[in-house]
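> This is a predicted model, with the sequence first.
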Amino acid sequence: MTTTAPPATRRARLYPLRPFGILLVGVILVPAAIGLLTNSWDTPDSADYVRMAFGTVAGQTIAILSALAVFVASLARRLAIGAILANGFVALVVIVLAVGNIARAGHMLLLALGAVG
C-alpha cells in the first residue's frame, strides 16, 4: 500500500507588503500627497504657513515610521545580515533627511511668521 503526501500548501504571508512597497508609499507617495494637500496655492498668510509646516512634519513622521517598520520587519523575518544592514542604512538615511526637513520647516515657519505677523 502506498501513501501519497498531501499537496504542499502555500503559507499565508505574515507581511503582505514588500519592503520596497512600504518605502515607496511611506517615504515618497504619502508625504508628497500630504504636502500637496496642505500647500497654499495663493499668497500664504499665517494660518497657511502653520498648515504647511504641520503638513511637512506629518509627512516626514510617516516617512520615519515607514523606514523603521521596514527595518523592524527585516529583523522579525530574520533576514540575512546584509539585508538587515541595508535596511538599517536606508532607515538611518531616511531618518536623518526627515529630521532635517522637519527642522527646516520649523525654521521657515519662524521666518514666515516673523515676516507676516
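Ah, there it is.

> switch to C-alpha atoms for all contacts and neighbour counts from now on
Noted.

> Which parts of this protein are helices?
19-23, 30-38, 46-76, 81-116 (DSSP state H).

> what about Gly114, distance to His107?
From Gly114 across to His107, the span is 11 Å (Cα to Cα, to the nearest Å).

> burial count for Ile95?
By other Cα atoms under 10 Å, 19 other residues sit near Ile95.

> again with Ala76
For Ala76, using other Cα under 10 Å, the count is 9.

> Also the one 5 residues further on?
By the criterion of other Cα under 10 Å, Ile81 has 11 neighbours.

> distance of it from Ala33?
According to Cα to Cα, Ile81 stands 34 Å off from Ala33.

> next up, a second structure to put side by side with the first:
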Amino acid sequence: MLEAVHERLAGVWIDCLGFEAFIQRWDRPKTLFYLDPPDWGTEPCFGRGLFEQSDFERLSAALQRLQGRFILSLNDVPGGPRVVRLGVDRDGRCELPGGRGGPDEKGLGGGD
C-alpha cells in the first residue's frame, strides 16, 4: 500500500505559503486554483490572525492579477460576496449559484 501512495503522490508539490505568495509562485496561464477561504463572518474560528475580513480584499486583488483561472467557494451572506466581487466579475468571470455548502454558498469562477 505504501508503494501505491508513493506512486500516486510522486508528482505532487506541497507548499506552506500565504495565499498571495502561493498564487504568485504557481500562477501560469493554464493554472486552475481552487480557493476555499473561511466563510464570511467565521474567520475567528480558524485561528486568531490566520485570515481576517480584510484579507478578502487582498484575495480579490490577487485574483484580478491572475494569468490562470480560479474557483472560489464562499458563503453568500450580506457583505461577503460584494467584497470578493471587487473586479472578479469582469471579463468573462461568472457566478455559479448553489455550491457544495447548500443554497447560501456560491462558487465564483474566473477565466474565459
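Received it, and whenever you're ready, just let me know what you need. Here the structure is a predicted model, which means the values were calculated and not measured.

> quick one: TM-score?
Superposed pair, TM-score by TM-score structural alignment, normalised by the length of structure 2: 0.26. Supporting alignment: 52 aligned residues with a Cα RMSD of 5.0 Å.

> Of the helices of structure 1, which stretch is the most buried?
helix 46-76 (a mean of 20; mean count of other Cα atoms under 10 Å).

> Could you tell me which other helices and strands it packs against?
helix 19-23, helix 30-38, helix 81-116 (3 or more Cα pairs under 8 Å, 6 or more residues apart in numbering; DSSP states H and E).

> In JSON lines: these, plus distance to Tyr49 of structure 1.
Shown next, in JSON lines, are these (distance: least, Cα to Cα, whole Å):
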{"stretch": "helix 19-23", "distance to Tyr49 of structure 1": "28"}
{"stretch": "helix 30-38", "distance to Tyr49 of structure 1": "9"}
{"stretch": "helix 81-116", "distance to Tyr49 of structure 1": "6"}
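
> Quick one: closest of those to Val57 of structure 1.
Val57 of structure 1 lies closest to helix 81-116 among the helices and strands packed on helix 46-76 of structure 1, at 5.5 Å (Cα to Cα).

> Now do that closest one and helix 46-76, the angle between them.
170 degrees (axes from the mean of the first three to the mean of the last three Cα atoms, to 10 degrees).

> Show me which helix runs longest in structure 2.
Across structure 2, the longest stretch assigned as helix under DSSP H is helix 55-64.

> The helix or strand following that one packs against which elements?
For helix 55-64 of structure 2, the succeeding helix or strand toward the C-terminus, using DSSP states H and E, is strand 69-75. The contact analysis (3+ Cα pairs under 8 Å, 6+ apart) places strand 69-75 of structure 2 against strand 32-35, strand 105-110.

> okay if I get these as TSV plus distance to Glu20 of structure 2?
As requested, those are exported to TSV (distance: least, Cα to Cα, whole Å):
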stretch	distance to Glu20 of structure 2
strand 32-35	12
strand 105-110	17
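
> Of these, flag the one that's most buried.
Across these, the average number of neighbours (mean count of other Cα under 10 Å) peaks for strand 105-110, which reaches a mean of 21.
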